Structure formats: C-alpha cells, structure tokens
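>>> coords below, sequence missing:
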C-alpha cells in the first residue's frame, strides 16, 4: 500500500511542478517590486536631495547666495531641524542701539553774589560781604562773589552736593579763598545738632577739606595759626532754586543739616547751628534761619 500511495501522489505533483515554480517566481518578483517601491518611505534606498540652510553671511561675503551654506540631510526634517532652518534663514533683529560715544561736558564755572533771606518770610537781610572782620551781611556794601561749578547739557543736574564755593578776592595776595564753616575760635565746640546751642561761623580757609570728611585743622581768616577746625566741601547747590546750604559733619561722622542763622535785631551776627530754638534761648536773641540765594553776576 505504501508504494502504491507514494507513486500515486508523486506522479500528479511532478506534473504540476513547473506551474507551481512559475507562480512562486511571480510571487517573489511581486514582493521584490513592492519592497523597492516602498524603500523610499522607509528611508533605505531613496536618496534625499540637498537642503539649503541659511546662515548669517560671513565677514567679507555679500549677496544672498553667498550667505548660504549647503548641508545634506538624510531623511525627513525633524521639528528641531525645521526650527533650526527657520532660525538660520531669518534676518537678525536689532534689539537696541548703543549710544554713540560722547565727550563729557565741561563744567560751567559761574560767579554769583549771595543774599540772605528769611527762610519763612522771605525778608532780605542783605548780601554776603567779606571784609577784615570776616563774613557779614550788608545792604549797602558791594556784595562779594562766590564761584561754583555745574554740569551742562546731557549731564546737567538740578543740584549738586558736597560742592566747594570759592571766594573771588579783589586782593591778589589774600590767601583765604575757600568758603566754609568752622570754629568761631580755637577750642570752641565742633558738635552741633538737635538740642544743642553750639554754634559755628562762616570762614574762609587757605585750603579745602575732602567731601564727607570730619572737621580738620586748617588755617583760616578767623585763625591764621591753623589751630581751629574747618570744613569746606559741604555745600549743596540747588541750580533750579539758586540756593546753597551746608551739611556739617560732626566729629563722630554724623551728617547734620546745618542752619545759617541771623540775629533779627543784629543782622551782622551770623552763626551756623543745628538747632535754631536752642541757640536763641542760649544767647537771649531771636535768631532766624536764612536761605543763601544767588544771582549770577554776569
């Protein structure tokens, strides 16, 4: 039975073998063709063209074409690559422009006469006059001139602190030119402030002191020996209001807003104090705080 079965099956199979082989070859061919057709989609056989990616033009280049560099990308662009392509192809955006370099404006030096007016009522007590007795107020004598500086143009400010005022003397040999505040005599107090009746005087010094420094011994018109303490770079000049006011530095380094005061019945008496009421009570005189205002001489 086995032999008959084998012969019976094999004979028909051999008869159909050529047709089966032909069908197999066609099927295999179809598979190969389909594979080749889809190879590009899978990124295997299809070659991607070059993509031009823009960049900023190199130094010395000109024109749009010269500002481009080519690189070859295989496969589809990713989101990151597409974003990079967009960034490198767009023109740079100017965010700000640096200010053109400018030369600093030179300081403007001005000379002015200074008048003392009541800080509350505006009553005038006269102009500052410098003489053999020091600084006094007068309504008849020729006013003295004090020189200050200010910035102009773009760098101009409304006020300037710790400024030095210089006296313009008619006497070329006069060594005391720098306007300041100091002891009325050697050994007198140098500390002023709220609750204190201590007073200082307007002086002219032979040399200046540093801004913000404590009192220093300097030769001045009230003490030519140089034994008394003085401060010079203490003036705040308000250019809009045209006023000048002092700030005194105590020996402990405390900055005190100082008041220039005048005795109402004796306007030739001028002091600098930190407490007007305490000073009036101590001397038994009515002292009034005054404002030093200036008018340009030119």
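Perfect, thanks for sending it. What you are looking at is a predicted structure, and each value in this text was computed from that prediction instead of being measured.
>>> For the rest of this, base every contact and every neighbour count on C-alpha atoms.
Noted.
>>> which helices and strands does the helix or strand hosting residue 160 pack with?
Applying DSSP states H and E as the criterion places residue 160 in strand 159-163. Applying 3 or more Cα pairs under 8 Å, 6 or more residues apart in numbering; DSSP states H and E, we find strand 159-163 packed against strand 235-238.
>>> what's near enough to touch residue 15?
For residue 15, the contact set (Cα atoms under 8 Å, 6 or more residues apart in numbering) is empty.
>>> so it, which of the three states?
Put simply, residue 15 is helix when judged by DSSP: H, G, I helix; E, B strand; the rest coil.
>>> I'd like the distance from it to residue 8, if you could.
Distance of residue 15 to residue 8, given as Cα to Cα, to the nearest Å: 12 Å.
>>> Residue 270 now?
For residue 270 relative to residue 8 (Cα to Cα), the value is 147 Å.
>>> Those two: who's more crowded?
Higher neighbour count among residue 270 and residue 8: residue 270, with 22 against 11, using other Cα atoms under 10 Å.
>>> element containing that one?
Following DSSP H and E, one finds residue 270 within strand 266-273.
>>> and that strand, what other elements does it pack with?
On a contact count with 3+ Cα pairs under 8 Å, 6+ apart, strand 266-273 meets strand 134-138, strand 199-205, strand 259-263.
>>> take the one below as the second:
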C-alpha cells in the first residue's frame, strides 16, 4: 500500500510539472487589435500614453519677431551725444553725427520679450557680406583676452556669427580680410532692451569666462577693452569712456 501511495504521488507531481500554464485573458487577448476585440465582445485597449520626451520632440518653435535700430554713442563722463555707429564698412566702427549714415541693425526676440542677453545684432545696410556687428581681436594684441592691466583691445566691426557664450572664434570678419590674417571675433555678445535702450557687449575670454568689457573712443573710432588707462598708456589718443544706447530705426 505504501508503495502504491508513493507511485501515485510521483505520477501527480509529474503531471503537474508537464502541464503548461493556462494563459490569462490579458495575455491571450493582448495582441488583438481594437477591431478584433470588438468582434469578440472584449473591452477596447486603453490609449497609449505619450512619454515626456515624445511630447517635447513635437513642441512648436517659440514664435519670434525682429526689431530694427541704431546704436547711439554718448560720452560716459557727461552723457553728451557723440553720434551713431556708422554704416560704412571699415576695419573699426566710426562715429557719425549724421543719422542718415547710421548703421541699421536688427535683433530677433521671442514674442512678448523686449530684450535679452547673448544676442546677435544683424547688420542691415552696411556694404559688406558679413552677417553681424560684433567685436574683433586687434591684430597687435598679445592674446584674444582683455583684462585689467592689459592694453589688449577689440574692434567693433563686422563678423559672421559665433555661438552664444562661446570663446573667441574665427568665422570670418572684416578686419581679418583687411589685415590678411586670421583674427578671432564674437557676435552673440549683446545685451539689448529695445524699450529702455540698454545696449552693451560682453566679451568671452579664451577660458570661457565673461570679461569686464569697457567701451571707449580712439579719435572718432570706438573700441572695447579691459582697461582704458592701460590702452591709452600704450596708444596715446584723444578719447574717453562711452556708452551705447539702442534707438529704434524709423
């Protein structure tokens, strides 16, 4: 009797191991289309959730608009108007008292915004092929960096675009063509507010850090550097500190 009981138990165990699992309704019907599920009287499958990444990839671009203006130059010492950035294509930008000869620039902003930083100022009416108005390395400076105690300086001039926040690049610029040497430049350097008139550049040094960027004149030309006193000590000239103001173009 004991042997019969053991054999019966072993047979039942063997049968249990060999029997395949019974599929659940979910696994049995999971691959059916909604049309097939309707034909069988089954509930429809829930709609698939879109992932956050999928939603982001389909996002529409932010709408933008373009504003045009001129750069008004004033003395930083007494706020006296000196003129406007000129539209004639030279190595460095000169100041003109004639509004008809003022350089026209454009800035692109998100709809609803009146300003921003690290912006490009596209040149509209200068007779050269370069896209933007920015800062270009002086060919006689020791490095592309500007700082306190250094007479290194930068030309305001025409350049092709460089990425926002980038260190000095060589995308092509007017001084490079004039001096027949590869000079570095930056275009996406501008902080602009078209309502308040705020307008100033910030140069990024070769280490990727924003440099204190001071603006001053050399005769009728206006330039930028890290230390006007050090500049005038090496390059004596009639000049002084200046500010720039965005003036809407009529």
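Cool, got the structure. In this text the structure is predicted, and so the values were computed from the model without any measurement.
>>> How alike are these chains, TM-score-wise?
Put the two chains on top of each other and the TM-score (TM-score structural alignment, normalised by the length of structure 2) is 0.67; 188 aligned residues with a Cα RMSD of 2.4 Å.
>>> counterpart of residue 296 of structure 1 in structure 2?
Matched by TM-score structural alignment, residue 296 of structure 1 corresponds to residue 248 in structure 2.
>>> And its match, how far from residue 206 of structure 2?
Counting by Cα to Cα - residue 248 of structure 2 and residue 206 of structure 2 are separated by 33 Å.
>>> With residue 173 of structure 2 instead?
18 Å.
>>> So these two - more neighbours on which side?
Neighbour count, other Cα under 10 Å: between residue 173 of structure 2 and residue 206, residue 173 has more, with 28 against 16.
>>> hmm, back to that, which residues are in contact with the very next helix or strand once past the strand holding residue 160 of structure 1?
Per DSSP H and E, the first helix or strand lying C-terminal to strand 159-163 of structure 1 is strand 165-168. Around strand 165-168 of structure 1, the neighbours that count as contacts under Cα under 8 Å, 6+ apart are 144-148, 177-180, 204, 232-233, 235.
>>> most surrounded residue in those residues?
Per-residue neighbour counts (other Cα under 10 Å) across the contacts of strand 165-168 of structure 1 peak at residue 232, which has 32 neighbours.
>>> Which position in structure 1 pairs with residue 118 of structure 2?
Match for residue 118 of structure 2 (TM-score structural alignment): residue 162.
>>> Please give the number of neighbouring residues around that match.
Counted with other Cα under 10 Å, residue 162 of structure 1 comes out at 17.
>>> so it makes contact with residue 234?
Yes: between residue 162 of structure 1 and residue 234 there is a contact under Cα atoms under 8 Å: 4.5 Å.
>>> who touches both of those two?
211, 212.
>>> and residue 231 of structure 2, that one's in a helix?
Yes: assessed with three-state DSSP, residue 231 of structure 2 lies in a helix.
>>> Name all residues that make contact with the residue positioned nearest the centre of structure 2.
In structure 2, the centroid-proximal residue (Cα atoms, centre = their mean) is residue 164; its distance is 3.5 Å. Contacts for residue 164 of structure 2 were tallied using Cα under 8 Å, 6+ apart; they are 118, 119, 187, 188, 189.
>>> any idea where the strands of structure 2 begin and end?
Applying DSSP state E to structure 2 gives strands spanning 64-75, 81-85, 95-96, 105-110, 115-119, 122-123, 132-137, 153-159, 185-186, 190-193, 198-201, 214-218, 221-225, 242-248.
>>> Identify the residue range in structure 1 corresponding to the first one.
Spelled out, that is strand 64-75 of structure 2. Counting by TM-score structural alignment, strand 64-75 of structure 2 pairs with residues 107-118 of structure 1.
>>> Next, the buried residues of the matching stretch.
111, 112, 113, 114, 115, 116, 117, 118 (16 or more other Cα atoms under 10 Å).
>>> quick one: residue 239 of structure 2 from residue 93 of structure 2, how far?
Separation of residue 239 of structure 2 from residue 93 of structure 2 (Cα to Cα): 14 Å.
>>> Many thanks, I have nothing further to ask.
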